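> Quick one, fold the following:
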Amino acid sequence: MVKLLDYDQRMQILQQSQTAYFICIVVCQWMDVICSKTRRQLGTQFQHMFRDGTMPWVWLCGLPFFIYLMCYEELRKFLIRRYPDSWLGKELLI
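As a prediction, this is how the structure comes out:
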């Protein structure tokens, strides 16, 4: 027998889903700010990147995107430092 959700339960799930989506966007925007601030230096050298505090579980939804963007940016910065005068180094710096 299939148990159906009532309207209030569906609305609660919808609100949680919308919140998780919004938080993923916010986390990706934070990553964009961090990448812009650390254009050539390592991301771990940026002092205000990580702070102590509580993190609700919803904020973890954006973590895979954060990790992906961080790896991409560190690879991009490595290539810029390694080949600064090459076409690739100039294109990645823009």
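> use CA for all of it now, contacts and neighbours both
OK.
> Please name every helix or strand in contact with the helix or strand where residue 72 lies.
If you go by DSSP states H and E, residue 72 is part of helix 63-82. Packed against helix 63-82, as judged by 3 or more Cα pairs under 8 Å, 6 or more residues apart in numbering; DSSP states H and E, are the following elements: helix 7-37, helix 87-93.
> Second chain to compare with the first, below:
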Amino acid sequence: LAPGDVLYLPRGWLHSAVAQGAVSVHLTLGVHPWTRHALAAQLAETALATLREDPAMRASLPLGAEGPDGELEEVRARLVTALTTADPAPLFARTRRA
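Model (predicted):
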């Protein structure tokens, strides 16, 4: 590379910059794309925060239950409701700030 050149390293490429006999400045700019996974994580966080406010979700599971199926279905239904009713506007605002 000559002075003033720029080298682009794609995401995931490890590198180590070494000056070759002179003083050198190494400036790294990171670009973090918004991914569907990041949006899903924000959505899940919002849904879980909603569920924390639900007294039924904070209640202990019943003693002597014959199995988790009924409880699992109840939790799943409440989680799906929390996910589908989450306001998307704050999700995108939080993703932009991250």
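> Superposed, what's their TM-score?
With the length set by TM-score structural alignment, normalised by the length of structure 1, the two chains reach a TM-score of 0.29; 39 aligned residues with a Cα RMSD of 3.5 Å.
> Any idea which of the helices and strands packed on helix 63-82 of structure 1 gets closest to residue 68 of structure 1?
For residue 68 of structure 1, the closest of these is helix 7-37, at 9.9 Å, according to Cα to Cα.
> what comes up buried for the closest one?
The neighbour-count check on helix 7-37 of structure 1 (16 or more other Cα atoms under 10 Å) flags 20, 23-24, 27-28, 31-32, 34-35 as buried.
> Now do the helix holding residue 72 of structure 1 against helix 7-37, angle only.
Per axes from the mean of the first three to the mean of the last three Cα atoms, to 10 degrees, the angle that helix 63-82 of structure 1 makes with helix 7-37 is 10 degrees.
> Next, the buried residues of helix 63-82 of structure 1.
Of all the residues in helix 63-82 of structure 1, those buried under the rule 16+ other Cα under 10 Å are 65-66, 69-70, 73-74, 76-80.
> Dump these to TSV, plus distance to residue 87 of structure 1.
Below are these laid out as TSV (distance: Cα to Cα, whole Å):
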residue	distance to residue 87 of structure 1
65	28
66	27
69	22
70	23
73	18
74	18
76	13
77	14
78	14
79	11
80	10
